[in-house]
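[1] Provided below are the primary sequence and the corresponding predicted coordinates.
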Amino acid sequence: MSETPAEPRPYRDKPVSFVRRSGRVTEAQDRAWSELAPHYVIDVQRDAAATSILPGSTLDPNAVWGRTAPLIAEIGSGQGHAIVHAAGSRPDTDFLAIEVFRAGLARTMLDADRAELGNLRLVEANAPEVLQHLLPEASLDELWIFFPDPWHKNKHTKRRLITPEFAPLAAHALKDGGMLRLATDWEDYAVQMRESLDPAPGFTRAFEGEWAPRFDGRIETAFERKGARVGRDIRDLSYRRVPR
């Protein structure tokens, strides 16, 4: 009697907040991956997708960075301008760049190497899975999400990262009292962020009024300048992880 074959494991059961596109790899980017990635990029076990994280493959921050220090992660680090600047300005703090686009990760590595940064590491992965599977509970002092893809067309808003379902993942990774910092230049997304996080059990507002003041640890990036040029207001939000 033959056994019934097991049901195939789904590739992913939820939409992701990105679409990976292949492009021409420059000589500098190729060098970054061959020469710098072994030092900067955290090697992770994958699940079904190329940017997934295998459940149970938790990292040890003290082992990865070789010390005990505050840890800040940035989701959607892009080309790394904000996190490279922050890592260079705060050598006593460790930083993790979370990104899926290889060109951006390559640029981040090149700039980090040029600045001789020892406190920055990168992971090429889907951010919710990093928070859920890779980072230990209560391991982050801060989590930054600056100018995430707004997916502004109505048919695409389901791909937005910041939703009520995202809040417990962020709360899981943040230490008690840790900070979740966000910024966007899309008004309706800013409202969605606020509506998703205001009622979240793990967080409380760290600002008064409609919006948080601009986070002074966030340098102005190309995304922010582009939004300002076309007249979009920049909205900051900040939330504190409540005690468990």
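    Arrived safely, thanks for sending.
[2] When you work out contacts or count neighbours from here on, use the C-alpha atoms and nothing else.
    Will do.
[3] Please settle this for me: is residue 225 part of a helix?
    Yes: assessed with DSSP: H, G, I helix; E, B strand; the rest coil, residue 225 lies in a helix.
[4] residues near it, how many?
    14 (other CA atoms under 10 Å).
[5] How about residue 115?
    Burial measure for residue 115: 13 neighbouring residues, criterion other CA under 10 Å.
[6] From residue 24, how far out is the closest residue to it other than its chain neighbours?
    The shortest distance from residue 115 to any non-neighbouring residue, by CA to CA, 6 or more residues apart in numbering, is to residue 88 (7.2 Å). Distance, residue 88 to residue 24, by CA to CA, to the nearest Å: 29 Å.
[7] pull the longest helix from the protein.
    For the chain, the helix with the greatest residue count under DSSP state H is helix 102-114.
[8] and the following helix or strand past that one with helix 102-114, angle?
    Remark: after helix 102-114, the chain's next helix or strand is strand 120-124, criterion DSSP states H and E. Strand 120-124 runs at 170 degrees relative to helix 102-114, counting by axes from the mean of the first three to the mean of the last three CA atoms, to 10 degrees.
[9] what's strand 120-124 packed up against?
    In terms of contacts (3 or more CA pairs under 8 Å, 6 or more residues apart in numbering; DSSP states H and E), strand 120-124 is packed against helix 37-40, strand 94-99, helix 102-114.
[10] Use this one as the comparison:
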Amino acid sequence: MTDQKDPNASKDTGPESPVTTRRGIRSFVLRQGRMTEGQKKAYERSWPVYGLTREHGMIDPREVFGREAMLNLEIGFGMGKSLADMAEAAPEQDFIGVEVHLPGVGALLKEVEDRGLENVRVYSIDANDVIDLCLPDACLDRVMVFFPDPWHKKRHHKRRLIQPEFVQRIRHKLRVGGILHLATDWENYSEHMMEVMSDAEGFANTEAAGEFSPRPDDRPITKFEKRGERLGHGVWDLLFHRTN
């Protein structure tokens, strides 16, 4: 393992409360559910090694991973299979995942164990706290937000994660040239994302203005996405790079 804990540090007993320390509208509903026995055991074994918390403060990715490498952040990794697929396919890169739902954290840690992955670390707190309190500026090469809650009712659109203020905070964590990759299977949300990103200072579309991107080969297709495709649902990818 590359990030052994400081024996003098306070004992890390697990993820913190996911309630954000920032004021604002929460973009997720906490549906904890139950961990399976396998997820629970993987969590108990591997959280002390792969878990990160607010107590770690502003991290130095080189110390966390024990090397300097391309650094990816996935916000809301769900059950973690896609993140594990990406990490396994690119062992030369490092990946930080953020997910507030504990069964998903347990599922990812089980994938990490089963595949012997060393290039994954996990936060189980609000992504806003990770961005504001844990990641130094210009440390990320890529940020991924795949299939966030669409909050499809119009009165709930204010809860959507992809908003101008959030995008600007992400921008400061990306290096110049770094990529923000968004994907959704809700057409209305894709239009909202495109509007936000097209107006966002310091970002440029990797495609022509207003154009969606083909799915990159390194974004795995999820079971949920495959089922949607069979039902005729579309999927929209947006890739924008930081210009300044």
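    Perfect, thanks for sending it. Since this is a predicted model, take the numbers as computed values, not measurements.
[11] Next, the buried residues of the longest helix of structure 1.
    Using 16 or more other CA atoms under 10 Å as the test for burial, helix 102-114 of structure 1 gives 102, 103, 104, 105, 106, 107, 108, 109, 110, 111, 112, 113.
[12] What distance do you get for the fifth one to residue 128 of structure 1?
    When you say that, I think you mean residue 106 of structure 1. Residue 106 of structure 1 is 22 Å from residue 128 of structure 1, where distance means CA to CA.
[13] what's the neighbour count on the aligned partner of residue 31 of structure 2 in structure 1?
    Taking TM-score structural alignment, the alignment pairs residue 31 of structure 2 with residue 21 from structure 1. Neighbour count for residue 21 of structure 1, taken as other CA under 10 Å: 7.
[14] Likewise for residue 68 of structure 1?
    By other CA under 10 Å, 12 other residues sit near residue 68 of structure 1.
[15] do the same with the one 3 residues further on
    A total of 22 residues lie near residue 71 of structure 1 under the criterion other CA under 10 Å.
[16] Show me what it lines up with in structure 2.
    In structure 2, the residue paired with residue 71 of structure 1 according to TM-score structural alignment is residue 71.
[17] My understanding was that its match contacts residue 139; is that so?
    Yes: if you go by CA atoms under 8 Å, residue 71 of structure 2 and residue 139 touch, sitting 7.3 Å apart.
[18] Which residue ranges of structure 2 form helices?
    According to DSSP H, the helices that structure 2 contains are 37-50, 61-65, 81-89, 102-115, 127-129, 164-173, 187-199, 223-230.
[19] Mind putting the ones you listed into a markdown table with distance to residue 21 of structure 2?
    Listed next are those as a markdown table, based on distance: least, CA to CA, whole Å:
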| stretch | distance to residue 21 of structure 2 |
| --- | --- |
| helix 37-50 | 22 |
| helix 61-65 | 23 |
| helix 81-89 | 26 |
| helix 102-115 | 19 |
| helix 127-129 | 7 |
| helix 164-173 | 15 |
| helix 187-199 | 25 |
| helix 223-230 | 32 |
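[20] closest one to residue 236 of structure 2 among these?
    Nearest to residue 236 of structure 2, of all those, is helix 187-199, at 6.3 Å by CA to CA.
[21] ok, longest strand in structure 1?
    Across structure 1, the longest stretch assigned as strand under DSSP state E is strand 174-184.
[22] mean per-residue distance, that strand to structure 2?
    Once fitted to structure 2, strand 174-184 of structure 1 is off its aligned match by 0.6 Å on average (mean CA distance after the TM-score superposition for structure 1).
[23] tell me, that strand lands on which residues of structure 2?
    Using TM-score structural alignment, strand 174-184 of structure 1 pairs with 174-184 in structure 2.
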